[in-house]
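Engineer: Here's my sequence, what's the structure:
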Amino acid sequence: MHLIWTIIIGFVAGLIAKALTPGAGPGGFFLTAALGIAGSLAATYIGQALGLYPPGHAAGFIASIIGAIVLLLGYHLFTRNRVN
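Structural biologist: The predicted structure is shown next:
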């Protein structure tokens, strides 16, 4: 059940990260959701493994948003030089 909540929180974190990240960003719903979920999973498990916060702590949600923002910025850097 913890993984399901992490995915749901990741989806919300992806939407918030897209709203906070400058630029057009990935336009697709599924790409935004995937980046948010990946950022959430990474931030949740890395933060807990480092002992920064326990499971279910509010810092995990904030870290999920930061993780999604980092992934979105990485996506911007990776795709900005592509010719459309």
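Engineer: going forward, measure contacts between C-alpha atoms and count neighbours the same way
Structural biologist: Fine.
Engineer: and residue 60, what does it touch?
Structural biologist: By CA atoms under 8 Å, 6 or more residues apart in numbering, the contact set of residue 60 is 43, 44, 47, 53.
Engineer: now with 6 Å?
Structural biologist: residue 44 (CA atoms under 6 Å, 6 or more residues apart in numbering).
Engineer: what sits up against stretch 27-47?
Structural biologist: 7, 10, 11, 13, 14, 60, 63, 64, 67, 68.
Engineer: Looking at those, state which has the most neighbours.
Structural biologist: residue 68 (34 neighbours; other CA atoms under 10 Å).
Engineer: The structure of the following sequence is requested for comparison with the preceding one:
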Amino acid sequence: MGILGWIVLGLLAGLIAKAIMPGRDPGGIIITLVLGVIGAFVGGFIGRAIFNTDLGSFFEIRTWLLAILGSIILLAIYRLVTGRRAHA
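Structural biologist: I've put the predicted structure just below:
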């Protein structure tokens, strides 16, 4: 997956994670993108460690699920560290 694929995957995974865990988080599109890209790396690590799989191609469902899972984990950690609560 090229850099453009990582950017698109990261942006969409970050948006989906923020939609699943709504709340008042700082940052706009750039922070969401960074959340998603780092979340994809975290998801890939989780996939390798637990399921003995890796992020596949851009079009595989496990790639998307692992990236979204990693993004949700990062968002939850951020909220725990900063003490922010979700306000819908």
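Engineer: Now, the contacts of stretch 27-47 of the first structure that are in helices?
Structural biologist: Secondary structure from DSSP state H places 7, 10, 11, 13, 14, 60, 63, 64, 67, 68 of these in helices.
Engineer: What does residue 26 of the second structure correspond to in the first structure?
Structural biologist: Counting by TM-score structural alignment, residue 26 of the second structure lines up with residue 26 in the first structure.
Engineer: Going by residue numbers, what spans are helices in the first structure?
Structural biologist: Counting by DSSP H, the helices of the first structure are 2-20, 29-49, 58-79.
Engineer: So what's the residue count around the nearest residue to residue 61 of the first structure once chain neighbours are set aside?
Structural biologist: Residue nearest to residue 61 of the first structure in three dimensions, not counting chain neighbours: residue 9, with 7.1 Å by CA to CA, 6 or more residues apart in numbering. Applying other CA under 10 Å, we find 20 residues neighbouring residue 9 of the first structure.
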